[in-house]
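Peer 1: Have a look at this fold, sequence not included:
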C-alpha cells in the first residue's frame, strides 16, 4: 500500500479482479474510520460468462481499534449462480518486520451454491503486504468451508500498486483458485484509480480470464473513505 495512505487492498482485494471482494490486505484500518467500495464489470467481451462476468461486489471495513478491523463483503459471480455475503474480523499476525506486514482474518457468512441452496460458511484468510517507496505489494489467501454440505473454495491473489501522479494510481492484479465445482480458474487485470476527492476514488480497469471462456470485462468501481 501507499505510505501516505493505507490502502484497503484488499482487496484485499480488495479485489479488483476478484470473484468476491479481496481488498482486505494486511494493513489495519485506522481506528474509527470506514472504507466502502461498490463496483463490478459494466461491459463484457468475448462471450465472458465464467470466470469473468458482471460480478457486482460490495466491501466495507471499519477500524474498531488500532489492531482490530471489522468488515463485510459480498459478491455475485458465474452469471448469478454463485455468490456470498460475509462478516469478518482481521488482526495483525505479528509485528511489522523489515517492511513486511502480516495479518489473519476469520469470517462467517452465507454462500450461494449452484443449485440455489444457501449454506452457512466459515472463512479463514492470511494476508501479507509491503509498502514501497512509490506504492505497495500485497498477497491475500482465503479458504472457505460450508458447515452443512462442506462446500469449499480457495483463492490467492496478488496486487502491485504504484503511484503514477498526485491523483493517479496504477494497479496490476492476478488471482487464481478453485470454485464450488472444483474447477481451477485464473484472472489477470490492470486498472487506474483517480482520486477525485480526499474521501473518494474512482477505479477503471480491464479484467481478462486466463481459464474458462477466457472472456474479459470492463471494471468500474468507487472507493469511499469517511
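Peer 2: Received it, and whenever you're ready, just let me know what you need. All values derive from a computational prediction rather than experimental measurement. Numbering: from 1, shown residues only.

Peer 1: only C-alpha atoms for contact and neighbour calcs from this point on.
Peer 2: Will do.

Peer 1: Can you get me a residue count around residue 102?
Peer 2: Residue 102 has 23 neighbours, counted by other Cα atoms under 10 Å.

Peer 1: Please apply the same query to residue 79.
Peer 2: 15.

Peer 1: For it, which residues are in contact?
Peer 2: Contact analysis of residue 79 by Cα atoms under 8 Å, 6 or more residues apart in numbering lists 49, 50, 53, 54, 55.

Peer 1: can you do 6 Å?
Peer 2: Shown in contact with residue 79 (Cα atoms under 6 Å, 6 or more residues apart in numbering): residue 53.

Peer 1: next, the one to line up against it:
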C-alpha cells in the first residue's frame, strides 16, 4: 500500500471500541474496517485522494494479534498490501499500552513495479476517562530496491454519548519520492449496533495540492 516506509508513526486507533493500534484484539475476535473518501474538494490528488483502505485484525491469543491491511493512494499510483503480527511490548501500571509489530507485504512503486517490503512498528495508547490517545510508529523497507517511506499519525478520541464519539487525527510523513506531506482530519463515529460503527469525517491536506475529502468507513466486530 503506501509507498515503502522506512520509519512510520501511524496511529490507526479508531476508538476504544475498535481497539486498534497498541491495544490487543480479544482472543477469537475479528475486526474488519473498510472505506475511503467518497467525495473530494479542490484539486485533491496528493496527499488526499479517494484512498480506499481495508484493515483486518484477529485475536489469535490474549497477547498475539494478527492482521492484514492494504490501500491505494495518490490517484492509484501508490499502494500496498501487508500481513503482520503485533504483541505487547511494555505493559504499564499507569495505564499506558505499548506494542510492537512486524509485517511482510508488497508495495507499488512510482514506476508501476511491485516490491516485496518489510515493516516494523511501535505503538502506544492511553485510555482516558471518556476516550483515548494513541500513537503508532511503523517503518517499511523494500527488500530489493530499498525503497522507503515514513509517516506519523496521532489521534485523540472522545465519547460524547453512548452512541457518538468524536475523533481528531493528524499525520505527517514522507513518500517514496522523498516528498514530505501533512494532513489533518476530524470525524464523528456512530455506534450503529453493538458490532458495527460508522465513521464520517473530513480530511484536509496541509501540503501538496491542499485538497480535502469526505471520508466514510465501516468498522465491524465478529
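Peer 2: Thanks, I have it. Everything quoted here is computed from the prediction, not taken from an experiment.

Peer 1: TM value for the aligned chains?
Peer 2: TM-score for the superposed pair, counting by TM-score structural alignment, normalised by the length of structure 2: 0.92. Supporting figures: 211 aligned residues with a Cα RMSD of 1.5 Å.

Peer 1: Residue 68 of structure 2 corresponds to which position in structure 1?
Peer 2: Structural correspondence for residue 68 of structure 2 with respect to structure 1 (TM-score structural alignment): residue 72.

Peer 1: now do residue 205 of structure 2
Peer 2: Checking TM-score structural alignment: residue 205 of structure 2 goes with residue 209.

Peer 1: Go ahead and confirm its match touches residue 185.
Peer 2: No: using Cα atoms under 6 Å, residue 209 of structure 1 is not in contact with residue 185, being 7.9 Å away.

Peer 1: returning to that earlier point: from residue 72 of structure 1, how far off is the closest residue to the match of residue 205 of structure 2 other than its chain neighbours?
Peer 2: Leaving aside its sequence neighbours, residue 209 of structure 1 sits nearest to residue 187 (Cα to Cα, 6 or more residues apart in numbering; 4.4 Å). Look at residue 187 of structure 1 and residue 72 of structure 1: by Cα to Cα, to the nearest Å, they are 23 Å apart.

Peer 1: Residue 209 and residue 185 of structure 1: who's more crowded?
Peer 2: residue 209 (24 against 19).

Peer 1: ok, that one to residue 43 of structure 1 distance?
Peer 2: Where residue 43 of structure 1 is concerned, residue 209 of structure 1 sits at a distance of 14 Å (Cα to Cα).

Peer 1: ditto for residue 122 of structure 1
Peer 2: 32 Å.

Peer 1: ditto for residue 155 of structure 1
Peer 2: Distance of residue 155 of structure 1 to residue 43 of structure 1, given as Cα to Cα: 24 Å.

Peer 1: cool, residue 174 of structure 1 as well?
Peer 2: Distance from residue 174 of structure 1 to residue 43 of structure 1, by Cα to Cα: 20 Å.

Peer 1: can you check residue 166 of structure 1 too?
Peer 2: 29 Å.

Peer 1: swap in residue 118 of structure 1?
Peer 2: For residue 118 of structure 1, the distance to residue 43 of structure 1 - Cα to Cα - is 28 Å.

Peer 1: now do residue 54 of structure 1
Peer 2: From residue 54 of structure 1 to residue 43 of structure 1 the distance is 7 Å (Cα to Cα).

Peer 1: Neighbours of the counterpart of residue 29 of structure 1 in structure 2, how many?
Peer 2: Aligned by TM-score structural alignment, residue 29 of structure 1 pairs with residue 25 of structure 2. Residues lying near residue 25 of structure 2 (other Cα under 10 Å) number 25.

Peer 1: check contacts around the nearest residue to residue 62 of structure 2 once chain neighbours are set aside.
Peer 2: Closest residue in space to residue 62 of structure 2, ignoring its immediate chain neighbours: residue 27 at 5.2 Å, by Cα to Cα, 6+ apart. Counting by Cα under 6 Å, 6+ apart, residue 27 of structure 2 touches 59, 60, 61, 62.

Peer 1: burial count for the alignment partner in structure 2 of residue 86 of structure 1?
Peer 2: By TM-score structural alignment, residue 86 of structure 1 lines up with residue 82 in structure 2. Neighbours of residue 82 of structure 2 under the rule other Cα under 10 Å: 21.

Peer 1: And for the alignment partner in structure 1 of residue 150 of structure 2, the neighbour number?
Peer 2: Alignment note (TM-score structural alignment): residue 150 of structure 2 maps to residue 154 of structure 1. Other residues within reach of residue 154 of structure 1, judged by other Cα under 10 Å, total 19.

Peer 1: before we move on, what about residue 97 of structure 1?
Peer 2: Neighbours of residue 97 of structure 1 (other Cα under 10 Å): 9.

Peer 1: Need the counterpart of it in structure 2.
Peer 2: So, by TM-score structural alignment, residue 97 of structure 1 is matched to residue 93.

Peer 1: Which of the three states applies to that match?
Peer 2: Assigned by DSSP: H, G, I helix; E, B strand; the rest coil, the conformation of residue 93 of structure 2 is coil.

Peer 1: separation between residue 194 of structure 2 and residue 220 of structure 2?
Peer 2: For residue 194 of structure 2, the distance to residue 220 of structure 2 equals 9 Å [Cα to Cα].

Peer 1: Show me which of these two is the more surrounded one.
Peer 2: Each of residue 194 of structure 2 and residue 220 has its neighbours counted (other Cα under 10 Å); residue 220 has more, 17 against 10.

Peer 1: rewinding a little: quick check: which element contains the match of residue 68 of structure 2?
Peer 2: When elements are assigned from DSSP states H and E, residue 72 of structure 1 belongs to strand 69-77.

Peer 1: now that strand, how far from the chain's geometric center?
Peer 2: In this view, strand 69-77 of structure 1 has its centroid 9 Å away from the chain centroid, taken as Cα atoms, centre = their mean, to the nearest Å.

Peer 1: distance from it to structure 2 after superposition?
Peer 2: Compared with structure 2 after fitting, strand 69-77 of structure 1 has a mean deviation of 0.2 Å; criterion: mean Cα distance after the TM-score superposition for structure 1.
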